[in-house]
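Asker: Quick one, structure for this:
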Amino acid sequence: MRGTTLPGALDEAAATGPDIAVSFPSSAERLTLTALAARTTALARALVAEGVAPGERIGVFSRNNADFMTAVIAVGRAGAAACPLPLPTSAGDLAGYAARIAAVTSAAGVGRVLVGAGADGLTRRLAPVLPALRFDGIAGLVRSARDGVALPDVSPSDLAIVQFTSGSTAVPKGVVLTHRNVVHGTAAIADGIGLGVGDHGATWLPLYHDMGLFGALSAILTAVPMTIWSPSTFIKDPASWLRSFAEIGATVAPSPNFGYDALLAAVDPAEVAGLDLRRWRVALNGAEPVSPVTVQRFGAHFAPAGFAPEAMFPVYGMAEATLAVTFPPLGRPPVTTWVDRDRLARDGVAVPAPAGDAGARGLVGVGRPVRGMRLRIVDGRRRAVPDGTVGEIEIAGDAVTAGYLTAGGPPTALEADPAGERWLPTGDLGFLAAGELHVSGRRKEMIIVRGVNYYPEDAEALVRDAPGVYRRRCVAVADTDDSGAGAESLTVIAETTLDDAADRIRLAADLRVAVGSALGLAEVSVRLVAPDALPRTSSGKFRRAEARDLARQ
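Answerer: Below is the predicted model of the structure:
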């Protein structure tokens, strides 16, 4: 991968593997790298002819199809910056969705949105309520392209992508990523998993999400075949997706932890032996907390299909790092570190505890920094802490953003620490053990009751597998009790299919006792909601701030 810009890296990949293809089964499309490079050039020329200026920010609104990938790269080739826009997660609440799009485009300074095949019906409904945006069809622009239009010179320092974070605890922020960030970030992913000849990448994740976009680009820019399904293909029938994945001989695929839970629930043990997963050598697991229970169950469940223990690949990353921050070593099965749950939450220290002990918490190791990435754990004064001590994770490196876009103002740059270095505070808490990162939670999500800290993940782990909880879906949040005194309590919100009032009362009581007795906490409440009621981000993570509001309804 020698190109120093996103379109330059594609051109280099196309020269290396001109017939390597990117396939989109959900839209029955297939483009060789040569064809993809030519299509991005045509669209870039059309954009320049339409008056797109260098540095302009352009929205990309498309399903997981060829139009999406074409638009993101073409916008960069035209000297502008692409801003992938999330598609709605449900058919309802058009007004709420339009408000979110308005907020994102305002923050990014987007006035023009490129619309891909299959998304034009939705934009026709959005256009009247978003009059500040101009929607242009990608296919029509490609057809209008003229060969004589000159393209601008693009520099590695130019802005390439504005990637909005999924916002599980706050309003999404626009992460500014230069061409240098994108090239270094995707190269670090390819290096970290040894991506190369003989590999075949695959994803069902939305391309507007960082794990979907940069995961796919890592394969494409390395001249590795890539297959991209629509998210609905997986969500509607995970078992069918897995069969298709196995049939094409894919070797690398990413997913949040909940995706592996979905496969466990969807594929009956009797069906496993009929699958051939021997070629699946890297199953990246990230974008949300990695569950040691899921890791163990998935490996055991799919072992008869040839899934190797070392194929499960727990990772840590974020949009601000152009995805990858830490990877474990290739060829090593996942490692879980067991620590005293109370000491971790209350004292911020990782004290070893027996595996599976009632008072222990298992944290899956997510490896060491990828190539070009630096990482440290700091206290509240941004001083480095020793191994085994919990602190905020900070990162720095060639793939790390220089700052954020905010509505109504200039980009927000990273602040220098007391030593004058520009480290990015991630908002995540964790510790190092033997140099390997273990992520313990989010700083803003910590629940404090009577001055004592509780990780929401601890409460969730205690009830996730309880009979009656729908598909392990639950969240724990801090809430204010009804006494009027403003005292905080821990509230568990769990989805359930139970209709009978007595059954629901019994389930709520069981969950309350399980959490209260294990954590030594009296201030525990439980709210049961219908399946799919818990709000999620575009990447599938639960929106905790909105879930807290749900608890108060």
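
Asker: CA only for contacts and neighbour counts going forward, please
Answerer: OK.

Asker: So what touches the longest helix seen in the chain?
Answerer: Counting by DSSP state H, the longest helix found in the chain is helix 501-519. Contact partners of helix 501-519, identified using CA atoms under 8 Å, 6 or more residues apart in numbering, comprise 342, 358-359, 459, 462-463, 466, 468, 498, 521-528.

Asker: Equivalent analysis for stretch 344-354, please.
Answerer: Residues contacting stretch 344-354 (CA under 8 Å, 6+ apart): 337-340, 343, 360, 388-391, 431, 452-455.

Asker: for it, which positions count as buried?
Answerer: 344-345, 348-353 (16 or more other CA atoms under 10 Å).

Asker: From residue 394, how far off is residue 428?
Answerer: Look at residue 428 and residue 394: by CA to CA, to the nearest Å, they are 8 Å apart.

Asker: Look at these two and report which has more neighbours.
Answerer: Neighbour tally, residue 428 and residue 394, criterion other CA atoms under 10 Å: the higher count belongs to residue 394, 20 against 17.

Asker: What sits closest to that one if chain neighbours are left out?
Answerer: Sequence neighbours aside, residue 425 is the residue nearest to residue 394 in space, at 4.5 Å (criterion: CA to CA, 6 or more residues apart in numbering).

Asker: check contacts around residue 164.
Answerer: 83-84, 104, 172-175, 319.

Asker: Next, the structure of the following sequence, for comparison with the previous one:
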Amino acid sequence: MNTVLDWLDSPAPERGIHYYRNGDWHLRDYADIASAARRTAAFLHANGVTKGVVSLLIEEPETFVPAFLGTMYAGATPSPIASPVTFGGHEAFTEHAAAVLGAATPAAVLTDAHLAPLAAAACAKAGTGTPLVLPDPAGLPDADDLAPRQAELALLQFTSGSSGTPKGVRVTGDNLTANVRAIHGWLGVTPEDSCSSWLPLYHDMGLIGTFLGSVVAQIDLWLMSPVDFIRSPARWLDCHGRHGVTITTAPNFGYGYATSRVREEELAGTDFSTWRVAMSGAERVDARVVADFTSKLAPHGFDSRALTPCYGMAETTLAVTGVRPGHGARIIRPSGPLDTGAPVSVDGSGTLGVDRPEDPAAWIASCGTPVPETAVEVVDDDGTPLPDGTFGEIRVRGTSVADGYESPDPAASAPFGDDGLRTGDAGFLLDGELYVVGRIGDSIKVRGRKVHAEDLEAALTSVPGVPPGRCAVALGNRAGRSGAVVVVEAPGDGWLDAVTGVLRSALDASVAVTVVRARRGTIPRTSSGKPRRRLLWRQAGEDALTGDVLHSTHGNDRPTAQNAPGLDGAAT
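Answerer: Take a look at the predicted model:
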């Protein structure tokens, strides 16, 4: 059967990856990348690595690409580890990397000279020996006679999830090939297309959705690091406005960040009329953020119909559903409670990127229809399928559903059943399109209706003074009472009254509410940047959060302000 490495035999001429470094773009064509991948495979063989998992701790995209492909070519299973940049410090990263290595039990850990000391520390902590350090490209062995080998497992993709426990998703060759093919079919990728990305390559959205999707199709890929995007989001937009790139993907945060940071003069002379796919995934879509992005770029030719929200996860390799490019994405405003098994009432609808709701938290964007070879249904607590327009848990079936988790405990793969993958996400189908509300475990019942953490976060980030992406809500029950812990990484307290007002309107006096002001970086996050809400809830219960308690309600709903034990340290 076809594999994601078939292109190595005949790389497309004059196509390749444009890497952003030292303030400019540098093209490495696919023939050069194919050669570097083979030579990396030869380096692994020379060091006795011909099978098993190879954990990749490599930060620079230009080094990561041939290392990943070379590991596959060698007959081993690549398993990327998140970059140290996503963690608060080296100690936190070492703890995370050691936990991943302990779960992966790799045959080797492959790193570069820059990260070699951190890799060695993580290996020592996990007891996995000494890492292999890649030499300079000129120091890699020749690979003229090296033939490709196919591993039993194509990819071991780690996801920390909201619980913070690393889980290795077993992605087979069939899974990977099917999902890349499904993405191409959904987007209608042709040789005339090209793609841009600033997403990290250790995460499924950047790894499969942009990197592998581009190299398998042999289209040009314009690749930045996340750090480069943060420094200059205009460079990302330039890919589309000055170089004619047609496809990209980013979380909602990326579109909002570009809108706020790119100056009008930086857009002078740009033309976005060839930009036909702007995927949005990994986090909830904020219709107001997207409308502002469209408004800023529309005078330069951007078409809102390019916006294509999508839904996916590592457990399904990546893509599950997506809005068809060029169709326009629908947004709706549900009314009434969203309870499992209950019909969803809709009292408003609009178009993403065109309509700008004043209350974005009340609106949900369609994530489209299933990609090829994938089926989606919504089920009740017993796993019984529910009709269109009914709220419940999302279940996925298809060739892209992975082969469970890498774990000695068979119960770990319980969500993977004969009838499909129970995702743990709540949502509903409406006219065949999927609407995702949030994680089932990140909700509580208030007055007979479910309140989701994502909804509260969306509402709170519309409060002046609460920075986008710097607020997290953890919901749960303790001592028989529902509670909400809100952490805001912002200075001052001018936003406090508005924040407590939002919480009062969404919750009631039966819910114990705590609002914490904290320094930037306090909110624990997954490797993909999502808040680890269950860990946040646990830290709050153990008095292990650092910050100032600005508001706390108890049984009589009287607020108190304090610097609580375990919540010490002023946020400035």
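
Asker: which one of the contacts of stretch 344-354 of structure 1 sits closest to residue 124 of structure 1?
Answerer: residue 455 (43.8 Å; CA to CA).

Asker: from memory that closest one sits against residue 446, does it?
Answerer: Yes: at 5.4 Å, residue 455 of structure 1 counts as touching residue 446 under the criterion of CA atoms under 8 Å.

Asker: neighbour-wise, which of those two wins?
Answerer: residue 455 (22 against 19).

Asker: Quick one: residues contacting that one.
Answerer: Taking CA under 8 Å, 6+ apart as the test, what residue 455 of structure 1 contacts is 345, 440-441, 445-447.

Asker: Looking at the alignment, what corresponds to residue 334 of structure 2 in structure 1?
Answerer: The alignment partner of residue 334 of structure 2 in structure 1, by TM-score structural alignment, is residue 339.

Asker: Make sure that match is indeed in a strand.
Answerer: Yes: residue state for residue 339 of structure 1 (DSSP: H, G, I helix; E, B strand; the rest coil) corresponds to a strand.

Asker: Next step: the contacts of stretch 344-354 of structure 1 restricted to strands.
Answerer: 337-340, 360, 391, 431, 452-454 (DSSP state E).

Asker: Tell me the buried residues within these.
Answerer: 337-340, 360, 391, 431, 453-454.

Asker: Tell me the secondary structure of the residue nearest to residue 394 of structure 1, please.
Answerer: strand.

Asker: if I look at the aligned residue in structure 2 for it, how far off is residue 452 of structure 2?
Answerer: Under the alignment by TM-score structural alignment, residue 425 of structure 1 pairs with residue 422 in structure 2. Here residue 422 of structure 2 is placed at a distance of 18 Å from residue 452 of structure 2 (CA to CA).

Asker: Ok, residue 520 of structure 2 next?
Answerer: As judged by CA to CA, residue 520 of structure 2 and residue 452 of structure 2 stand 24 Å apart.

Asker: quick one: stretch 457-465 of structure 2 aligns where in structure 1?
Answerer: So stretch 457-465 of structure 2 sits over residues 460-468 in structure 1, by TM-score structural alignment.

Asker: Start and end of that stretch, how far apart?
Answerer: 14 Å.

Asker: Quick check: buried residues in that stretch?
Answerer: Neighbour-count burial for stretch 460-468 of structure 1 [16+ other CA under 10 Å]: 460-464, 468.

Asker: Stretch 122-138 of structure 2 now?
Answerer: Quick answer for stretch 122-138 of structure 2 (16+ other CA under 10 Å): 122-123, 125-126, 128, 130-134.

Asker: what does stretch 379-387 of structure 2 give?
Answerer: 379-380, 383, 385-387.

Asker: Which of these fall within strands?
Answerer: Using DSSP E, the buried residues of stretch 379-387 of structure 2 in strands are residue 379.

Asker: how about the buried residues of stretch 379-387 of structure 2 in CSV, adding distance to residue 161 of structure 2?
Answerer: Formatted as CSV, the buried residues of stretch 379-387 of structure 2 follow (distance: CA to CA, whole Å):
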residue, distance to residue 161 of structure 2
379, 22
380, 23
383, 22
385, 26
386, 26
387, 29
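
Asker: thinking again about what came up before, kindly reformat the contacts of residue 164 of structure 1 as TSV containing neighbour count and secondary structure.
Answerer: Converted to TSV, these look like this (neighbours: other CA atoms under 10 Å; DSSP: H, G, I helix; E, B strand; the rest coil):
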residue	neighbour count	secondary structure
83	29	strand
84	27	strand
104	25	helix
172	18	coil
173	21	coil
174	26	strand
175	26	strand
319	25	helix
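
Asker: quick check, nearest of these to residue 549 of structure 1?
Answerer: residue 172 (17.9 Å).

Asker: Chain neighbours aside, what residue packs nearest to the counterpart of that closest one in structure 2?
Answerer: With TM-score structural alignment as the criterion, the equivalent of residue 172 of structure 1 in structure 2 is residue 166. Leaving aside its chain neighbours, residue 166 of structure 2 sits nearest to residue 160 (4.2 Å; criterion: CA to CA, 6+ apart).

Asker: need the contact list for the one you found.
Answerer: Contacts of residue 160 of structure 2 by CA under 8 Å, 6+ apart are 166-167, 526-527.

Asker: Helices of the stretch 51-200 of structure 1, residue ranges please.
Answerer: 66-77, 94-108, 120-126, 138-144, 179-192 (DSSP state H, counting those that start in this stretch).

Asker: Give me the distance between the spatially closest residue to residue 8 of structure 2 that is not a sequence neighbour and residue 74 of structure 2.
Answerer: Counting by CA to CA, 6+ apart, residue 34 is the residue found nearest to residue 8 of structure 2 once chain neighbours are left out, at 5.5 Å. Residue 34 of structure 2 sits 13 Å away from residue 74 of structure 2, taking CA to CA as the criterion.

Asker: between those two, which one's more packed in?
Answerer: Counted by other CA under 10 Å, residue 34 of structure 2 and residue 74 do not tie: residue 74 has more neighbours, with 26 against 22.

Asker: Grab the nearest non-local neighbour of the aligned partner of that one in structure 1.
Answerer: Under the alignment (TM-score structural alignment), residue 74 of structure 2 pairs with residue 78 in structure 1. Residue nearest to residue 78 of structure 1 in three dimensions, not counting chain neighbours: residue 44, with 4.8 Å by CA to CA, 6+ apart.

Asker: counterpart of that neighbour in structure 2?
Answerer: Residue 44 of structure 1 maps onto residue 41 in structure 2, by TM-score structural alignment.

Asker: out of the contacts of helix 501-519 of structure 1, which are buried?
Answerer: 342, 359, 459, 462-463, 468, 498, 521, 523-528.
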